[in-house]
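# dropping a prediction and its sequence here:
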Amino acid sequence: MAMNYIWELLIKAEKQGIPKKEIHFTQAQNFSPYMELSAPIINTQLIEHEQPIEANLYYRYFEIFKEIFHPDCEINEEIKEYLVDIVIHFLAEIDRMQGMNKREYYIRFLSREILGNVFGKHMSDIFFTLSKVEQELILFNILRLYRTGETLYLLKDTLKRLFKNCTIYTKSEKADEVLLYIGKEENIIDQGKIQFVQTLFLPIGFNLEVYWKNHFGIIDAEETMQIDRIALY
């Protein structure tokens, strides 16, 4: 499906990790009267942000831009382009906010607090390295935590969403313990993710043990009992 509206393009760019400041809008010279964006390929999902994004500003914003693009307008072309780009970004943000519900507002407030070091600078640094999708799923589960208090369930749910192939075990015979098997080589980025989730969701009194590439041995589970591939427990 084609991206028709400016706000759709900005949301897609955000999910792809493209900063808003790298996206520049301009009035299209050739455009369809039925679409706001004028991509060369109508159904493209690619965002070619190296060049200005052409938009049909008459589609919804004729009353705002009609004087700027009037033949008698004496504004310098360079200033006009700069002004148009700023105004379009502003209008797109208004569009996005009008479509937000209460949960999305709460998520934005939480994100602002984490990045503002309310949860600590180290947590802010880790959060900044996460993708937009990862940030949103963690923020959503923080909201669920405030409502339900289900720390252990949300710990498991968040880890499973961040690490698709992980396996989680819970022990409580002698001491409350969570065992997390990642299934890949240890690395700094994933270490940060685990530490972030652990700080937020691990219940008090519980311990989290992380196993990376090698699984600890489980009797009668043959795939965990491979020579030179068994982690010590």
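Yes, it's here.
# going by C-alpha atoms from here, please, whenever you check contacts or count neighbours.
Noted.
# what about the strands in the chain?
Using DSSP state E, the strands of the chain run over 25-27, 53-55, 167-171, 177-181, 207-211, 215-216, 230-231.
# of all those, which lies closest to residue 93?
strand 25-27 (13.8 Å; C-alpha to C-alpha).
# what distance separates the closest one from the centre of its chain?
26 Å (C-alpha atoms, centre = their mean, to the nearest Å).
# so what touches that strand?
Here strand 25-27 makes contact (C-alpha atoms under 8 Å, 6 or more residues apart in numbering) with 52-57, 81, 84-85, 88.
# and those residues, which is closest to residue 16?
residue 53 (16.1 Å).
# list the contacts for the closest one?
Contacts here follow C-alpha under 8 Å, 6+ apart; on that basis residue 53 touches 23-26, 37-39.
# thinking again about what came up before, any chance of the strands of the chain in TSV, plus distance to residue 129?
TSV is the format used below for the strands of the chain (distance: least, C-alpha to C-alpha, whole Å):
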stretch	distance to residue 129
strand 25-27	27
strand 53-55	27
strand 167-171	24
strand 177-181	22
strand 207-211	21
strand 215-216	27
strand 230-231	29
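# hold the first one in mind and look at this next one:
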Amino acid sequence: MNYIWDLMVKAQRSGKSKKGIYFQPAKVYSPYMELSLVDINAMHIEREVEVNPYYRFYDIFLDMFTLDNEESEELRNALFDIMIHFLADIDLMQGMNRREYCIRFVLKDMEECLFGEDVKRGLALFNRDEREIIAVNVLRLYETGEAVYLLKDTMRKLFRRSTIYVNCEEKDELVFYVGQKESAETKARIELVRRIFLPIRFDTEIYWEHHFGIQGYEETMRIDRIALY
């Protein structure tokens, strides 16, 4: 890591709150690096991070930490932390297009209960990349209304071995094959996907490890590994 945005991205991916990071001006630093880390190959994020403020932001911090300025050091350090957090947020937003902003708004709405308390709780079961997959498809749902397709697409991306079959001959039914062991957490994750994308007219049936038999598909016709439909 060299830049403050490197640190913030790593913090996001590891689930660490950026509010728990305190930036302070480095006492000793390299003129070729923005972050002044004790271990430049560090894999974890320290609570206190020293920054070389002159690497990219010389004009901003030029007069704040001159050698002859000894007044209000505590205040200056607090302002420094606030300003570096602000600059890091700008770094993270640079290069984002309108769609990426919309995805962030969808995620924020889900995390703030605008989709309901159940969705907020269920979202906590997914990592950052998985949450983005869900948010992208929620946005696509607003744009296209293709709920069944997006339900299948979301399941396939979150559960790599899963398949969804549509049965509309006798009733409107979706049959889920998950391809993994049943567990309380997996059931809760699937329930969130169903709650968001499942059209109200459809019933569902879930199969876990064992696939129901389909004639002509040998992988589904193995003895002792066939579920009954």
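Nice, I can see it. Source: prediction; values computed, not measured.
# just give the TM-score of the two.
Remark: TM-score between the superposed chains equals 0.86 [TM-score structural alignment, normalised by the length of structure 2]; 229 aligned residues with a C-alpha RMSD of 2.4 Å.
# ok, back up a step: tabulate the contacts of residue 53 of structure 1 in JSON lines, adding columns for neighbour count and distance to residue 183 of structure 1.
Below are those laid out as JSON lines (neighbours: other C-alpha atoms under 10 Å; distance: C-alpha to C-alpha, whole Å):
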{"residue": "23", "neighbour count": "19", "distance to residue 183 of structure 1": "38"}
{"residue": "24", "neighbour count": "19", "distance to residue 183 of structure 1": "42"}
{"residue": "25", "neighbour count": "22", "distance to residue 183 of structure 1": "44"}
{"residue": "26", "neighbour count": "19", "distance to residue 183 of structure 1": "47"}
{"residue": "37", "neighbour count": "26", "distance to residue 183 of structure 1": "43"}
{"residue": "38", "neighbour count": "22", "distance to residue 183 of structure 1": "45"}
{"residue": "39", "neighbour count": "21", "distance to residue 183 of structure 1": "42"}
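# let's see which of these end up in helices.
The helices, defined by DSSP state H, take in nothing from the contacts of residue 53 of structure 1.
# nearest residue to the middle of structure 1?
Nearest to the geometric centre of structure 1 sits residue 132, at 1.2 Å (C-alpha atoms, centre = their mean).
# please pull up the equivalent of that residue in structure 2.
When structure 2 is aligned by TM-score structural alignment, residue 132 of structure 1 is paired with residue 128.
# now that match. Nearest residue, chain neighbours left out?
Counting by C-alpha to C-alpha, 6 or more residues apart in numbering, residue 128 of structure 2 lies nearest to residue 13, which is 6.4 Å off, once chain neighbours are set aside.
# neighbours of that neighbour, how many?
When neighbours are defined as other C-alpha atoms under 10 Å, residue 13 of structure 2 has 11 of them.
# same thing with residue 34 of structure 1?
10.
# can you tell me the closest non-neighbouring residue to the counterpart of it in structure 2?
Counting by TM-score structural alignment, residue 34 of structure 1 lines up with residue 32 in structure 2. In space, residue 32 of structure 2 comes closest to residue 55 once its chain neighbours are excluded; the distance is 7.1 Å by C-alpha to C-alpha, 6+ apart.
# picking up where we left off before, rebuild the contacts of strand 25-27 of structure 1 as CSV, extending it with distance to residue 148 of structure 1.
Below are those laid out as CSV (distance: C-alpha to C-alpha, whole Å):
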residue, distance to residue 148 of structure 1
52, 46
53, 44
54, 46
55, 45
56, 46
57, 46
81, 50
84, 46
85, 44
88, 40
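# nearest to residue 100 of structure 1 among the residues you listed?
residue 88 (18.7 Å).
# distance of that closest one from residue 37 of structure 1?
From residue 88 of structure 1 across to residue 37 of structure 1, the span is 12 Å (C-alpha to C-alpha, to the nearest Å).
# circling back: of the contacts of residue 53 of structure 1, closest to residue 201 of structure 1?
Out of these, the member with the shortest distance to residue 201 of structure 1 (by C-alpha to C-alpha) is residue 23, at 36.5 Å.
# the closest one and residue 49 touch, don't they?
Yes: counting by C-alpha atoms under 8 Å, residue 23 of structure 1 touches residue 49, with 5.4 Å between them.
# and residue 21 of structure 2, how far is that from residue 190 of structure 2?
34 Å.
# gap between the corresponding residue of structure 2 for residue 147 of structure 1 and residue 185 of structure 2?
Residue 147 of structure 1 maps onto residue 143 in structure 2, with residues paired by TM-score structural alignment. For residue 143 of structure 2, the distance to residue 185 of structure 2 equals 30 Å [C-alpha to C-alpha].
# just give me the neighbour total for the equivalent of residue 87 of structure 2 over in structure 1.
Matched to structure 1 by TM-score structural alignment, residue 87 of structure 2 sits across from residue 91. Neighbour count for residue 91 of structure 1, taken as other C-alpha under 10 Å: 13.
# now the one 4 residues further on
The burial metric for residue 95 of structure 1, expressed as a neighbour count using other C-alpha under 10 Å, is 15.
# which ones are touching it?
Residues in contact with residue 95 of structure 1 (C-alpha under 8 Å, 6+ apart) are residue 7.
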